[in-house]
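Peer 1: Following is a predicted model, sequence given first.
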Amino acid sequence: MADRSGSAPSGRVSTVDQPTAIRNVVLVGPSGAGKTTLIEALLYGSGTIERAGRVEDGTTTSDFDTVEIRQNRSVALTLEPIWVGTTKINLLDTPGYADFVGDLRAGLRAADAALFVVSAVDGVDGRSAMLWEECARVGMPRAVALTKIDHQRADTAGTVEQCRERFGPGVLPAYLPAYQGQGEDRDVSGLVGVLSGRWYPPTHGASEDSSPTPELPDDLAAEVATAREALVEGIIQESEDERLMEQYLAGEALDPDALIADLETAVLRGRFHPVLPVSGTRGIGISELLTEIPRACPNPTERPLPEVTTPEGAPLPELSCDPEGPLAAEVLKTSSDPYVGRISLVRVFSGTLRPDVTVHICGHGHVERGQGEHDTDERIGTVSSPLGKHTRPCGEVIAGDVCAVAKLASAETGDTISQRDYPLRISPWSFPEPLLPVALRPAAKSDEDRLAQAVSRIASEDLTLQVEVNPETHQLVLWCMGEAHLDVIMDRLNNRYGVKVETEPVRVPLRETFTVPAQGKGRNVKQTGGHGEYGICHIAVEPLPPGSGLEFVDKVVGGVVPRQYIPSVEKGIRAQMEQGVKSGYPVVDIRVTLYDGKSHSVDSSDMAFQKAGKLALKDAAENARVSMLEPVDHVTVVVDEDYVGAVMSDLSARRGRVLGNEPIGAGRVRIRAEVPELEISRYAIDLRSLSHGTGTFSREYLRHEPLPQHLAEKYTTGAAP
């Protein structure tokens, strides 16, 4: 492809005048592929930092969250801007772990192209394929960075072939690594441009002068010729220039500039994905990557913008990436810094974002995730460009750029920032459904209020977290993406907000119901010397079909229970149904018939007959068999076909009923089953283990069904949580 570009200014903090000078590139790949190492190499190669992985105070650029430092893994979306010539490149580093797919989707929202990172040592696994699908779902143009090519176990050719098999025939190498020696003595001596046929020795950045070696070994020249033929054919297939096809078939020499232009068009359309081999630790391929990103990746004006409406939902004209247009920016992520306060990572889609200007902030609202609809005006504070944990003021930010805004008190993840006199709302991106429930309780009584406040703040920052206070069990339940996600939340509660919490088993809302007809008598007679209580009622209880609730029937004759007290009996029965009759779980789906009773002219009252109704239902339960009911969910699992057998066997072992399975393409299978909720509280963790990280699932409440007797006894005796 193209030769190296010129030098990049060191530590440059500036703004751009036109969106065409911006490239927003998100790095996507599984954990361990080398994304963060590659970003540090690009920062060093562009002159942004003095040595790879370090900023001014000696910490690594990835050291942002305490969990990242402790566990050496990325858990959040981060922004690292660099300059290559006059082009500003915003590098967005995304977590590769499945629990943090929310940050991945935020990164895809912010970017105009993706650099998909694959390890030449580990190859393409199921997690890589799922991440590729995430990019394809939003139509993101992609190039592939093949990392760790200098490792002794690196298999570059085999990994490229794996990429073609899993990602499609559009994956073709733009450069090839040149190896010297054999076995343990094998080493990478540089890269060879497939189109140019030139050899590029290792460098650490575009600022280093390195003239390409003019001659190639015979075996490498033959490999390059084969790769060039495949690359040219792939470009011509995507080209709209019919002359290229005619020249190729006639055996004429093709114009390299025309090939490169068509290649870049194919990348923009998402049908061609060039492979660039790199080694972040050795600086191999870094200069080539710094050259190709400005050339092959689209600028913000070449990508469609999200739809906009008024805050009330009325449609508005389409936006364009114009610095002079109406302001439309989106909060991609919010985080709290113990020294700076709340920091919002913002992508500007239209207009220009300026500090010290009052703007309108509105949010869609996600009540189930701890957010409500909100509209407010707020003054923009400092606008800065982040680098690791550091921020540097950068002045105004034009359409197409990404920045950090400090102390936006009302802004939450997914909110829209617009002009106060022209408020609008950007259509939201989709958030994954959290499926791992964890119940929390404060370690001390004094932490109750602080826990509620801390959880609310974390939920406003992280839309993959869902907060629920269960009205039946009264537990505070956090729905997380997985154990790693929970670890991050617990760390933030403890270290950022100083709240000590404990976890406890999530209690599943069971039910009770009558399985056979029964009769009961409620006798509430109390004589205390003054005004007493007198209420007697006789009821018959019958079971009803699921979902019927309570059917109350009045068959009293002769006024044995005065008309004004019949509703009191029903009220008492309903109250006792909420409290349960055997194990403390609500009673459902019964018909209660009031057919007899007694009253007293002085001592009978509303409360007396309420108590009588409660006693009557409890008495009926003593004379009948009461069944425990458990909730059953409809579960849909999507998994690689290699793991279908293991997943179906596991679902059956969970007392599930497998309804069927069907292929959905790309080697994936959809499995449908009905599974009791008691058996899938930790299924998000177990499925990941069963499927080696390739499985996803969704669940939806279906109905309540009788709980097997041996399990019901545990809940009756209190042995189960």
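Peer 2: Cool, the structure landed.

Peer 1: alpha carbons only for contacts and neighbour counts from here, please
Peer 2: Fine.

Peer 1: any idea how far V117 lies from V340?
Peer 2: Between V117 and V340 the distance is 32 Å, computed by C-alpha to C-alpha, to the nearest Å.

Peer 1: Then R625?
Peer 2: 62 Å.

Peer 1: Also S652?
Peer 2: Taken as C-alpha to C-alpha, the span from S652 to V340 is 52 Å.

Peer 1: Looking at the two, which is more packed in?
Peer 2: Neighbour count, other C-alpha atoms under 10 Å: between S652 and V340, S652 has more, with 14 against 9.

Peer 1: Tell me if that one really is in a helix.
Peer 2: Yes - secondary structure of S652 (DSSP: H, G, I helix; E, B strand; the rest coil): part of a helix.

Peer 1: which residues touch it?
Peer 2: The neighbourhood of S652, defined by C-alpha atoms under 8 Å, 6 or more residues apart in numbering, consists of V658.

Peer 1: what separates the helix or strand hosting L290 from the chain centre, distance-wise?
Peer 2: Assigned by DSSP states H and E, L290 belongs to helix 286-296. Centroid displacement of helix 286-296 relative to its chain, using C-alpha atoms, centre = their mean, to the nearest Å, is 29 Å.

Peer 1: Which other helices and strands does it contact?
Peer 2: helix 35-45, strand 78-84, helix 256-269 (3 or more C-alpha pairs under 8 Å, 6 or more residues apart in numbering; DSSP states H and E).

Peer 1: residues contacting the residue nearest the centre of the chain?
Peer 2: For the chain, the residue nearest the mean C-alpha position is G102 (2.4 Å; C-alpha atoms, centre = their mean). G102 makes contact with F431, P432, L463, T464, according to C-alpha under 8 Å, 6+ apart.

Peer 1: okay, pairing it with this:
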Amino acid sequence: MKEYASDAIRNIALVGHQGSGKSSLVEALLFNSGAINRLGKIEEQNTVSDWEEEEKERGLSLSTSLIPIEWNEHKINVLDAPGFTDFQGEMKNAIRVADSVVVVVDAVQGVEVGTELVWEYARVFQQPIIVVINKVDRENASFQRTLEDLRTSFEEYKFIPITVPIGEQADFKGVANVLTKKAYYGIGEKREDLPADMAEEVDEAHVALVEAAAEADDAYIEKYFEQGELTFEEVRDGMRKASRSHELKTVPVFVTSGTANIGTIPLMEALLVYASAPTVRRVGITPRGGGELDYLMPPQSDEKPLAAYVFKTTTDKYVGTLNYFRIFSGTISADSRNINATKQEEERFNSLFVLRGKEQIPVTRLHAGDIGVVAKLTHTTTGDTFADKKTDFEIMKPDFPAPLYSVALTPRTQQDSAKLGTTLNSLCEADPTLRWRQDPDTKEIVLEGMGSIHIDVTINRAAALGVGIDMHMPRVPYRETVSKERESTYRHKKQSGGAGQFGEVSLRVLPNDEEAFAYETKIFGGAISQQFLPSIEKGIRQVLETGVIAGFPVVHVKVEVFDGKEHPVDSKDIAFQIAGREAFKDAFMNAGPTLLEPIMNVRVTVPESMMGDIMGDLNQRRGRVQGMDSVGNKSIITAQVPLAEMMRYGNDLRSMTGGRGLYTMEFSNYERVPAHMLDDIVAQHREQVEA
């Protein structure tokens, strides 16, 4: 692959809802450029961008693929991001490092939840947007219906068709270019005259195109008002300015069929014009260690100090670690040394290459704006910044969504157990939407991700690295507490020859809403020596960790020790630990023991027509609906729901909404478990202990 200067590079994030046809569209672009000689198909498991075995089996993109396409003396770096919402971290990082966002919309389904998600990410990162209405050759496809759906869903944006379909569904055979008023049939580059019956439609779209172009430049809009027209070059230039500015909210719209390779040549030509060049990018940075947001201002160039961002890390059992990076300014060469500004470590770039799917293409130098891959770095992970030695900033990282789905892990063998922590650290460092932890309440190893498929893929990747893991449903981290005040006395006496043990403790247990645990002594007359009072507390605290009724931590209790007895010879520390522990257990069991459960703040986004079903389902989950709102044709429901009812909500929501529902969840507070559920939870715990 030849070396490309910054102004000959285009970086686009190809995003959209799952099933919108992104990977098939990439195949068409590769075929048109001559990089491949045959169109791959999802069902034949031979597409360039879905090259992992698990992607082939599932027929689903699971990670972002880098696909460089050489076309007309330019290189278009296509970041084919997964549309499945479990992998929105990959999608968000792809949008972060691109210069334009190409949103692919299914002409049958229209705007879906995944479409809205990527649109919001593009807005947050101030990225210009281009829309491709794909699958126009499918049954029930409609270009106009989809266009109106876009205008309804994103009212503040202007959608300007650049190409419109010639025929639809089974009759879709080409596209008409609104700017040139020429037709492109099939997969050819040849421009032909428009069909006579499309002249009026194209003329109407041409007027909207000219008006949008005029609005992008004061001189153009003045000329348009005075003369009522612009030249071809002025329209092209005005639309280029409009499409490259996120502030103008002008969205060029193209129509294609990726699988039939129709409309893709005009799209490729247009990407060179309408997609932003990397030199004009404004880059958000923060001082190393935190601080106020600042920017590296354009134009970006090779001459400026190095600023590169690592947006993806993968680990292969044979190749090792691969770090994907985007250079915002400066250059990177093979056999160079560069500073990881995040970790303050120097890294040696022994080999430098670009990937086309899984194909590694060696390169010697990459310029500002380009995207590359380096292998076997020691300290670098996703989110790190490469910079010069004197640089004191990091490139701003995205805010990633909190995990929604969790599983408890059990290593299969002792050898797997020894490697588990290291492997999980590696996988979580590579994917910011993954987390793992040792839960102190349930004593389980918990892995958290965005959904069941996300977790399954992670476990399979761990297996590929040689670590076998079994999964099961994690326990809900309940808390134990009391609802009444009760007293108890316990005498510990042991005589077995030699030194004996003796300690008697009288105490009361009572609710305490102000703090997790309070210990107080109210002993008068020296019934228990001062030296043994800490021993009693130590014994009680042992129970706080392990629980009394169901093995969960004890919270919001107060203990008052008010009497006891000791022996001049046999009383010692261990005796009063045991007496305090057992007296506390006995008083606790009689003080109305109950459980507290975690309550989550839940926000569910679904099509408006499904709102009733979702609210009914939340009510069945003991949820309390806090509010409802509408944005476009979507409903947003906020509710408080017990975590125990939300453990597999992602799967259920996907089933109820056909994949069109989306939700977020965060911890709110603890509340008492309903009395009718308490016995079942305690019984389940006892079964687990016996097992």
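Peer 2: Cool, the structure landed. Since the model is a prediction, treat every value here as computed from it, not as a measurement.

Peer 1: picking that back up, state the pair within the contacts of G102 of structure 1 that is farthest apart.
Peer 2: For the contacts of G102 of structure 1, the farthest-apart pair by C-alpha to C-alpha is P432 and L463; their separation is 8.6 Å.

Peer 1: Who has more neighbours out of these two?
Peer 2: Just comparing P432 of structure 1 and L463: by other C-alpha under 10 Å the higher neighbour count belongs to L463, 24 against 14.

Peer 1: quick one on the thing from earlier: highest average neighbour count across the helices and strands packed on helix 286-296 of structure 1?
Peer 2: Greatest average neighbour count among those goes to helix 35-45 (a mean of 26), per mean count of other C-alpha atoms under 10 Å.

Peer 1: Next, the mean deviation of the first helix or strand past that helix going along the chain compared to structure 2.
Peer 2: The helix or strand immediately downstream of helix 35-45 of structure 1 is helix 66-71, counting by DSSP H and E. Superposed on structure 2, helix 66-71 of structure 1 shows a mean distance to its aligned partners of 1.2 Å (mean C-alpha distance after the TM-score superposition for structure 1).

Peer 1: List the buried residues for helix 66-71 of structure 1?
Peer 2: V67 (16 or more other C-alpha atoms under 10 Å).

Peer 1: by contact count, what packs against it?
Peer 2: Going by 3+ C-alpha pairs under 8 Å, 6+ apart, helix 66-71 of structure 1 lies up against helix 483-491.

Peer 1: Just the buried residues of the helix it packs on, please?
Peer 2: In helix 483-491 of structure 1, counting by 16+ other C-alpha under 10 Å, buried: A484, H485, L486, V488, I489, M490, D491.

Peer 1: Which one of the helices and strands packed on helix 286-296 of structure 1 lies nearest to M140 of structure 1?
Peer 2: Among those, the nearest to M140 of structure 1 by C-alpha to C-alpha is helix 256-269 (8.3 Å).

Peer 1: Specify the angle between the very next helix or strand once past that closest one and helix 286-296 in degrees.
Peer 2: Note on helix 256-269 of structure 1: by DSSP H and E, the next helix or strand toward the C-terminus is strand 273-277. Angle, strand 273-277 of structure 1 to helix 286-296, by axes from the mean of the first three to the mean of the last three C-alpha atoms, to 10 degrees: 160 degrees.

Peer 1: same for strand 273-277 of structure 1, what does it pack against?
Peer 2: Strand 273-277 of structure 1 packs on strand 142-147, strand 171-173, strand 175-180, going by 3+ C-alpha pairs under 8 Å, 6+ apart.

Peer 1: Could you dump those into CSV with distance to G520 of structure 1 and mean neighbour count added?
Peer 2: Formatted as CSV, these follow (distance: least, C-alpha to C-alpha, whole Å; neighbours: other C-alpha atoms under 10 Å):
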stretch, distance to G520 of structure 1, mean neighbour count
strand 142-147, 71, 28
strand 171-173, 75, 25
strand 175-180, 84, 21
